[in-house]
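Enquirer: just a sequence and a predicted model for now, questions to come.
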Amino acid sequence: MLKQILNAIEQRQISEKECLVKSQVNTSFLSDWKNGKIKSPPFDKIYRIARFLNLSLDLLADNTPPPSQLPEPEQFLLNGFRKLDQLEQQIILGKISEMLYQKKNFEEQRLGTEQVAGNLLSGLDCTDAVGSGKKD
C-alpha cells in the first residue's frame, strides 16, 4: 500500500509533503510509515491520501482495480498502461502529449485557414460579378 501511494505521488510529480498537506495529514506520516514507526496506518489517513491522489481503495487494499465503467477500448488501454514500468508509462504519456499538441496545432492552422478564406470570400460581392455581365 505504501509503495502504491509513493508511486502515485511520484507519477503526479508532487512532493510527499505537498500530498500530505493537501490531504490534511501530518507531514511526518509517510516518513514514519517508511521508517517502520507506523505498522498499521490509520484508515482515515489512508483514505484522505487516496482521495487526494484519486487512488482506488480497492486497488490499494489488494492491488486489483475496481469494476470499471469505462468503454472496452479504454479499459484495454488502462490495463495495458498499468502493466508497464514507470519509465514506459512516462514514454507513453510523452507520446500522448505530443499527439495532443500536434492535433491542437493542426486544428488551429485549419481554423486559421478557414477564417482567412471566409474573410476573402466575404470581401467579394457575387452580385457584382453577375451584374457586370449585364447588357445596357
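Expert: Nice, I can see it.

Enquirer: only C-alpha atoms for contact and neighbour calcs from this point on.
Expert: OK.

Enquirer: what are the buried residues along the helix or strand where Lys95 lies?
Expert: Using DSSP states H and E, Lys95 maps to helix 86-123. Under the neighbour-count criterion of 16 or more other CA atoms under 10 Å, helix 86-123 has Gln89 buried.

Enquirer: which element is encountered next along the chain beyond it?
Expert: Downstream of helix 86-123, the next assigned helix or strand under DSSP H and E is helix 126-131.

Enquirer: below is an additional structure, to be compared with the one above:
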Amino acid sequence: MSWVRGSFIVPDISDDECGLDRTIGVALVSLAEAGVTMSGSSGTGGLDSRLAAVLVGLFRADTPWGSVWHARERDGAELHIVFDGTGSAEAAPTIEAAMRALADLGVEGQVERTEIGYDGPSFVRWTLERGEARFDDAGSVIYTR
C-alpha cells in the first residue's frame, strides 16, 4: 500500500496561447491516473476558467484531504493545489514524469510517497523548486532541469 500526498503552486496565467493551462492539466491528470486521489474546491479571486475546467474532473468529493484555492499577491496570482490519497507502487515513474512536466512549466511544489512493504516503510519525495525537479530517495537526485 502506498500513501501519496502533495501540493503545488501554479502560476495564474490568463493568456493561454501557448497551451500552458492544458499542459499543467495533463500533468495533473497523469498524477490522478497514477492512483493519486485528489479533492478540492476553488477559492475566490477569479480562477482562470480554462485551468479550472481541467481541474474540475480531477477532484473527488469523497476524499476530504485536498483543496484548491486561488491567492492574489501584490506581484500576481497563484493557484494552490493540495492533495492526499493512495497510489500504487507502480505509479512512481508516472508521478516522476508528471513532476518533470510541471517543473518545465515553472510550477513549484512537491509530492511525497510512503510505501509500506514487507521490509518496512520507504519514503520518496519529488520536489519542484525554481524550475527544477528533484527525486529524493535516501538523498539521491536523479533529475534536475
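Expert: Now that the structure is in, tell me what you want to look at. All values derive from a computational prediction rather than experimental measurement.

Enquirer: TM between them?
Expert: The TM-score (TM-score structural alignment, normalised by the length of the first structure) is 0.26; 56 aligned residues with a CA RMSD of 4.3 Å.

Enquirer: sorry, back to before: I'd like the distance from the helix holding Lys95 of the first structure to the chain centre, please.
Expert: Distance of helix 86-123 of the first structure from the chain centroid (CA atoms, centre = their mean, to the nearest Å) equals 18 Å.

Enquirer: again with stretch 8-24 of the first structure
Expert: The chain centre lies 16 Å from the centre of stretch 8-24 of the first structure; the measure is CA atoms, centre = their mean.

Enquirer: tell me which residues in it are buried?
Expert: Buried residues in stretch 8-24 of the first structure, counting neighbours by 16+ other CA under 10 Å, are found at Ala8, Ile9, Glu16, Lys17, Cys19, Leu20, Ser23.

Enquirer: who are the contact partners of the third one?
Expert: In this case it means Glu16 of the first structure. Residues near Glu16 of the first structure by CA atoms under 8 Å, 6 or more residues apart in numbering: Leu6, Ile9, Leu30.

Enquirer: quickly note the distance from it to Asn105 of the first structure.
Expert: Separation of Glu16 of the first structure from Asn105 of the first structure (CA to CA, to the nearest Å): 35 Å.

Enquirer: one more: Ala50 of the first structure?
Expert: Here Ala50 of the first structure is placed at a distance of 36 Å from Asn105 of the first structure (CA to CA).

Enquirer: equivalent analysis for Glu18 of the first structure, please.
Expert: In this view, Glu18 of the first structure and Asn105 of the first structure are 34 Å apart by CA to CA.

Enquirer: cool, Leu20 of the first structure as well?
Expert: Look at Leu20 of the first structure and Asn105 of the first structure: by CA to CA, they are 38 Å apart.

Enquirer: and Ile46 of the first structure, how many neighbours does it have?
Expert: Using other CA atoms under 10 Å, Ile46 of the first structure has 18 neighbouring residues.

Enquirer: give me the most central residue, the first structure.
Expert: Compute the mean C-alpha point of the first structure, and by CA atoms, centre = their mean the closest residue is Leu93, 8.7 Å away.

Enquirer: what's stretch 98-110 of the first structure in contact with?
Expert: For stretch 98-110 of the first structure, there are no surrounding residues in contact (CA under 8 Å, 6+ apart).

Enquirer: switch to 10 Å and redo it
Expert: Stretch 98-110 of the first structure is touched from outside by Ile92, Leu93, Gly94, Lys95, Ile96, Ser97, Leu111, Gly112, Thr113, Glu114, Gln115, Val116, with contacts defined as CA atoms under 10 Å, 6 or more residues apart in numbering.

Enquirer: show me what contacts the fifth one?
Expert: By CA under 10 Å, 6+ apart, Ile96 of the first structure lies in contact with Gln90, Gln102.

Enquirer: now the closest residue to Phe81 of the first structure other than its chain neighbours: how far from Asn7 of the first structure?
Expert: Distances taken as CA to CA, 6 or more residues apart in numbering put Gln89 closest to Phe81 of the first structure, at 6.5 Å, once the chain neighbours are dropped. Using CA to CA, we find Gln89 of the first structure at a distance of 12 Å from Asn7 of the first structure.

Enquirer: then Leu57 of the first structure?
Expert: As judged by CA to CA, Leu57 of the first structure and Asn7 of the first structure stand 15 Å apart.
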